[in-house]
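In: okay, structure incoming, though there's no sequence with it:
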């Protein structure tokens, strides 16, 4: 999947002026681009490690670290925001010679995918939105906890508590690994600069106007965990109502980590959707 012994680090390309770390797998005729969420210490590998091998059987898969996250550069003075991340993603497609890609966006990544589809509809094949932002909603206590993370083991444990429905997934070992990931040089400094309080304004800043979402022509598949405490499942019902050619799957006994808590179901449904005519 990657070219280094550290699986989070793959290859790099200049994307709209930002040196971007990305993972690459598969050699299919069609391209899938995976856009991760905004949890503290997140990387594309942490989000998509269980999804990439399954999709790579049929598609050429790319999974970049958005600027401010993971192992992409954090240029001094950069202004973090939806357009910055959307332009970075399109810039990566340009750098890699990708004319069009299916976009799979998780949470914050769903908001980025929606913005790209609205601004550059010809660059997008199909859309998959998982636990997606992109519309206005009253910020949840869970999202407040995620975006308000302060670097400590205890704070990471509280963040993980709202991500997953299954208590088996939330343990001290995982919390320690994710905490150590969040305190690598530059990680927490960038993260704390992105969504300072009051945080409702950043929910609005990640939204695409409803009239633009209604105009999307793309076939869209929406996935949400019924017990999601970070992004309310009502978001996905709203998106399904706005997008004319959208289908929705709601997973029971599942929180914000559909691709981790219901990996087999997520991979099967997304793969079948992307392969369908």
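Out: Cool, got the structure. These numbers come from a predicted model, not from an experiment.
In: CA only for contacts and neighbour counts going forward, please
Out: Will do.
In: quick one, what contacts residue 200?
Out: Each residue near residue 200 by Cα atoms under 8 Å, 6 or more residues apart in numbering is listed here: 138-139.
In: look up how far residue 141 lies from it.
Out: Plainly put, residue 200 is 11 Å away from residue 141 if you go by Cα to Cα, to the nearest Å.
In: with residue 106 instead?
Out: Residue 106 is 19 Å from residue 141, by Cα to Cα.
In: look at these two and report which has more neighbours.
Out: residue 106 (29 against 12; other Cα atoms under 10 Å).
In: touching, the more buried one and residue 129? I think so.
Out: Yes - with contact defined as Cα atoms under 8 Å, residue 106 reaches residue 129; the gap is 6.3 Å.
In: how is residue 58 assigned, secondary-structure-wise?
Out: Of the three states, residue 58 takes coil under DSSP: H, G, I helix; E, B strand; the rest coil.
In: A further structure is provided below for comparison with the first:
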């Protein structure tokens, strides 16, 4: 971890709960999904049951190219403590985008905020991964009354340094750029589905060979399903552009400027082997959050909630326990 993180003990002291958690079984299928219209927006969501006396809800927001199924195992780990709702953002998973949706980060954040407000359950535990982390930061900064605490897994904070060298296949980022993207996507789509699945796993996981066959088969099915959705590729391409544009806004509107305004307990989780959002941004992200702490996981890639769900769950419960004790 960087020197700056070492000089800020609150950033590095992340408690791991001793609470009993169910074993992680990656053969468990995704939680059932359904379309819901809440707060004036219609999303496909996957709900996780929780205790009858739970006083709040966890809301999970996936990253670029992801879906609600990215939270299957973490939501299962936390189901004994809190009910959960994993969202398919507009244009992703099974959520058809509304006409005229512009796929900017503010537009996605507005959808999430409207959905949370419509739930009527008070402030929620908000989880976000990658682009979903950037969206969650914006929601927490603009709508603090909706968020009880945050868990940010490799949030896509602004980073304008060249990053193609971190990608094993340079065609992947090119696939979602204007003009050249259409040609590249067609070339990639012509490849065998299993080849595409393994490329995705190598990109997102530090140890892709440890991902069980059941999860690889789920990923393959999602790829095939999305190919049948006319809006899927345009949504992915335009959300990619929207994310990059969010990094180019004036400093007054940058996520780096908004982050210090978030005064809720926040756990920042990053994998040392993240190929998509460099772990070098982790200490700065946690340090800028007034109540932020950082957990850096070795041998972990871009989706720690999928690769290390038990560890992320224990850190999350540790945060909740310390918040309840007034020590976070």
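Out: In hand now; what should we look at? Computed from a predicted model, the values in this text were never measured in an experiment.
In: how about the helices in the stretch 1-150 of the second structure?
Out: 3-6, 9-12, 72-78, 105-119, 131-142 (DSSP state H, counting those that start in this stretch).
In: now those helices as CSV including distance to residue 211 of the second structure and mean neighbour count?
Out: CSV is the format used below for the helices of the stretch 1-150 of the second structure (distance: least, Cα to Cα, whole Å; neighbours: other Cα atoms under 10 Å):
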stretch, distance to residue 211 of the second structure, mean neighbour count
helix 3-6, 31, 12
helix 9-12, 28, 18
helix 72-78, 12, 25
helix 105-119, 30, 20
helix 131-142, 22, 26
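In: can you list those helices in TSV and add distance to residue 93 of the second structure?
Out: Output for the helices of the stretch 1-150 of the second structure, formatted as TSV (distance: least, Cα to Cα, whole Å):
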stretch	distance to residue 93 of the second structure
helix 3-6	36
helix 9-12	34
helix 72-78	14
helix 105-119	14
helix 131-142	14
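In: out of those helices, which is closest to residue 197 of the second structure?
Out: Among the helices of the stretch 1-150 of the second structure, helix 72-78 comes nearest to residue 197 of the second structure, with 17.9 Å by Cα to Cα.
In: and the closest residue to residue 201 of the second structure other than its chain neighbours, what does it touch?
Out: Using Cα to Cα, 6 or more residues apart in numbering and skipping the chain neighbours, the partner closest in space to residue 201 of the second structure is residue 208 (5.5 Å). Contacts for residue 208 of the second structure were tallied using Cα under 8 Å, 6+ apart; they are 198, 201-202.
In: equivalent analysis for residue 187 of the second structure, please.
Out: By Cα under 8 Å, 6+ apart, residue 187 of the second structure has no neighbours at all.
In: any figure for the gap between it and residue 180 of the second structure?
Out: Applying Cα to Cα, the value for residue 187 of the second structure to residue 180 of the second structure is 11 Å.
In: go on, residue 263 of the second structure?
Out: Counting by Cα to Cα, the gap from residue 263 of the second structure to residue 180 of the second structure is 42 Å.
In: quick one: contacts for the residue nearest the centre of the first structure?
Out: Residue closest to the average C-alpha location in the first structure (Cα atoms, centre = their mean): residue 36, at 2.5 Å. Residue 36 of the first structure makes contact with 42-44, 47-48, 63-66, 105-109, according to Cα under 8 Å, 6+ apart.
In: 6 Å - rerun?
Out: By Cα atoms under 6 Å, 6 or more residues apart in numbering, the contact list for residue 36 of the first structure reads 44, 47, 106, 109.
In: check which residues of the helix or strand containing residue 173 of the first structure are buried.
Out: Using DSSP states H and E, residue 173 of the first structure falls within helix 172-182. For helix 172-182 of the first structure, burial by neighbour count (16 or more other Cα atoms under 10 Å) applies to 175-176, 178-179, 181-182.
In: ok, the aligned partner of residue 44 of the first structure in the second structure - how many residues close by?
Out: Here residue 44 of the first structure is matched to residue 68 in the second structure, going by TM-score structural alignment. For residue 68 of the second structure, the count of nearby residues is 25 (other Cα under 10 Å).
In: thinking again about what came up before, quick check, nearest of the contacts of residue 36 of the first structure to residue 100 of the first structure?
Out: residue 109 (17.4 Å).
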